[in-house]
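Student: model the structure of this input:
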Amino acid sequence: MIFNVLTLFPDMFKGILENSILKRAIEKKLITINLINIRDYTKDKHKNVDDYPYGGGCGMIMMVQPIYDAVKSIKNDKSIPVYYMGPKGNVYNQEIAIKMSKLREIILLCGHYEGIDERAYSIIDKEISIGDFVMTGGEIAAMAIIDSVSRLIPGVLPQDESFIEESFYKGLLEYPQYTRPREFMGMEVPEILLSGNHAEIAKWRRQKSIDITFHKRPDLLKKENLTDDDIEYINEKGYSFHKD
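Tutor: Below you'll find the model as predicted:
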């Protein structure tokens, strides 16, 4: 998969290019991350990419021309979706990550300053936010998307199945995990995990996922396709929630 990142600060991405899972994925040619400096496409002799807003106001606005030309330099006649990292977009989640992971190539546009010229939206397919808070620019959001989408691409993780049990992949938060030692400062690994009974372990893990999700993110339970066993367990625990 190809990630084309339009940014004013390409050096910010050195960390994800040179470390851990993403570095190995790049070396194995499973993903490609192209960093495009928007400044390279400005027609301003001083390499400015921003200007004061018409009508007055605080801050600077990214100009439409450099953004437009940078996007067009990648797309040409190709149909590649453009995602803008902006505060007015849909909140990013695992469902969006899964849809993105099925694409061959995408463009991630990192906003900055007080935003972009409204006319730049003419070449943007979708605006995405990673949460209701303010950041300096869209680079960190783009990194989060690259990381979460890459994990879903076959071969990127050591075992293709390993992401399936992670929080949010199946809709619920992940169950508790334990490793050695068996006992630490009086805290012991639950006996069920040592039993070797895989059916009972799976049942325990599912129930613990329900417990954790109910207490930390009950909104996710409303969206989950619950089984009859899940509903029976929820009723036994006395959990109260209503499906949307």
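
Student: going forward, measure contacts between C-alpha atoms and count neighbours the same way
Tutor: OK.

Student: who are the packing partners of the helix or strand encompassing Ile98?
Tutor: Applying DSSP states H and E as the criterion places Ile98 in helix 94-101. The contact analysis (3 or more C-alpha pairs under 8 Å, 6 or more residues apart in numbering; DSSP states H and E) places helix 94-101 against helix 139-150.

Student: in the helix it packs on, what's buried?
Tutor: For helix 139-150, burial by neighbour count (16 or more other C-alpha atoms under 10 Å) applies to 139-143, 145-146, 148-150.

Student: same thing with stretch 47-65?
Tutor: Buried residues in stretch 47-65, counted by 16+ other C-alpha under 10 Å: 48-50, 53, 60-65.

Student: and the gap between Glu95 and Lys102?
Tutor: Distance of Glu95 to Lys102, computed by C-alpha to C-alpha, to the nearest Å: 11 Å.

Student: which residues of the protein fall in strands?
Tutor: Using DSSP state E, the strands found in the chain span residues 2-7, 32-37, 50-51, 61-62, 82-91, 105-110, 126-129, 183-184, 187-188.

Student: one more to line up against the first:
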Amino acid sequence: MRIDVLTLFPEMFEGVFSSSILGKARDKEIVSLNTVNFRIYSTNKHNTVDDYPYGGGGGMVLKPEPIFGAVEDLPTYTTPEGAPAKPRVILLCPQGETFTQKKAEELAGEQHLVFICGHYEGYDERIRQHLVTDELSVGDYVLTGGEIPAMVIIDSVVRLLPGVLGNEMSAVTDSFSTGLLEYPHYTRPAKFREWEVPEMLLSGHHENVKKWRLKESVIRTLERRPDLLKDRVLSKEEKKWVDEWQKMRQEESTVQEK
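Tutor: You can find the predicted model right below:
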């Protein structure tokens, strides 16, 4: 995969792209991570990339020329089969689709991703209409620029690429990948202070451990993110766990009221 990031602050990505999982993926040549300062594509003598909005209003707006110029000047990425890969051009924007694990899995299947990191009040609308393929947001809040959201999305996508994680099952069982939050984890020692690891995890019975983990995932999702269960078709056993949990909560509520 090739990933290009258009930004006014390429230095922000130096540590992120060179460290941890992203750095290892880059070293293994599983992914090519590149930054482009789109200021060099400015078409005026002062190298400005923003201007006042037509119609007035506060703030400055990113001009279309530097963004179009930077994207169109990117090298054509060729797939292993020798065919040109049309890039997904992603605009980081609070108005965009909320980024999810499902979207990360979709983008992980692409050959070439281009991220546009904006600043100021917004983008010239022609960038949205005629250049980008996706608009993504990492949440319902506003940041200074698109750099941090780009880092978040890139990290989420790259870790899904084959060969990036040491254990390929890690990404498969992550929270949201299964539609549920991940089950609790424990490691040595088996007893820390007065807190012990659940006996089931020490049993060595793989099928029972698998069942325990699924139950814990269902209950944890019910407690913390019940909205995730709305679209899930529960098995007979999962429905039983949910009913038992709801009954227990109802009994606890009744006791507190008394």
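
Student: and the TM-score between them?
Tutor: Scored by TM-score structural alignment, normalised by the length of structure 1, the superposition of the two chains gives a TM-score of 0.94; 239 aligned residues with a C-alpha RMSD of 1.4 Å.

Student: next, format the buried residues of stretch 47-65 of structure 1 as a markdown table and append distance to Thr32 of structure 1.
Tutor: Shown next, in a markdown table, are the buried residues of stretch 47-65 of structure 1 (distance: C-alpha to C-alpha, whole Å):
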| residue | distance to Thr32 of structure 1 |
| --- | --- |
| Asn48 | 28 |
| Val49 | 26 |
| Asp50 | 29 |
| Pro53 | 36 |
| Met60 | 32 |
| Ile61 | 30 |
| Met62 | 26 |
| Met63 | 27 |
| Val64 | 26 |
| Gln65 | 26 |
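
Student: out of those residues, which are inside helices?
Tutor: 64-65 (DSSP state H).

Student: aligned partner of Lys191 of structure 2 in structure 1?
Tutor: Using TM-score structural alignment, the partner of Lys191 of structure 2 in structure 1 is Glu183.

Student: thinking again about what came up before, which of the buried residues of stretch 47-65 of structure 1 sits closest to Ser73 of structure 1?
Tutor: Gln65 (12.2 Å; C-alpha to C-alpha).

Student: what distance do you get for the closest residue to the closest one other than its chain neighbours to Ala70 of structure 1?
Tutor: Leaving aside its sequence neighbours, Gln65 of structure 1 sits nearest to Thr42 (C-alpha to C-alpha, 6 or more residues apart in numbering; 6.9 Å). Thr42 of structure 1 sits at a distance of 9 Å from Ala70 of structure 1 (criterion: C-alpha to C-alpha).

Student: kindly report the same for Asn37 of structure 1.
Tutor: 8 Å.

Student: can you check Arg205 of structure 1 too?
Tutor: Arg205 of structure 1 is 48 Å from Ala70 of structure 1, by C-alpha to C-alpha.

Student: and what of Tyr169 of structure 1?
Tutor: In terms of C-alpha to C-alpha, Tyr169 of structure 1 sits 34 Å off from Ala70 of structure 1.

Student: neighbour count winner among those two?
Tutor: Neighbours were counted for Tyr169 of structure 1 and for Ala70 using other C-alpha atoms under 10 Å; Ala70 has more, 20 against 17.

Student: in structure 1, which helix has the most residues?
Tutor: Per DSSP H, structure 1 has its longest helix at helix 198-216.

Student: check structure 2 too.
Tutor: Under DSSP H, structure 2 gives helix 236-257 as its longest helix.

Student: and that helix, how far out from the chain's middle?
Tutor: 33 Å (C-alpha atoms, centre = their mean, to the nearest Å).

Student: next, the buried residues of that helix.
Tutor: 241-242.

Student: aligned against structure 1, show me the partner of Asp174 of structure 2.
Tutor: Looks like Asp174 of structure 2 aligns to Glu166 there (TM-score structural alignment).

Student: ok, that match - contacts?
Tutor: Going by C-alpha atoms under 8 Å, 6 or more residues apart in numbering, Glu166 of structure 1 touches 173-174.

Student: what lines up with Leu165 of structure 2 in structure 1?
Tutor: Looks like Leu165 of structure 2 aligns to Leu157 there (TM-score structural alignment).

Student: wait, doesn't its match sit right on Val149?
Tutor: No - if you go by C-alpha atoms under 8 Å, Leu157 of structure 1 and Val149 don't touch, sitting 11.4 Å apart.

Student: coming back round to it: for the match of Leu165 of structure 2, which non-adjacent residue is closest in space?
Tutor: Arg151 (6.1 Å).

Student: so how far is Leu193 of structure 1 from the one you found?
Tutor: 27 Å.

Student: these two: who's more crowded?
Tutor: Arg151 (21 against 16).
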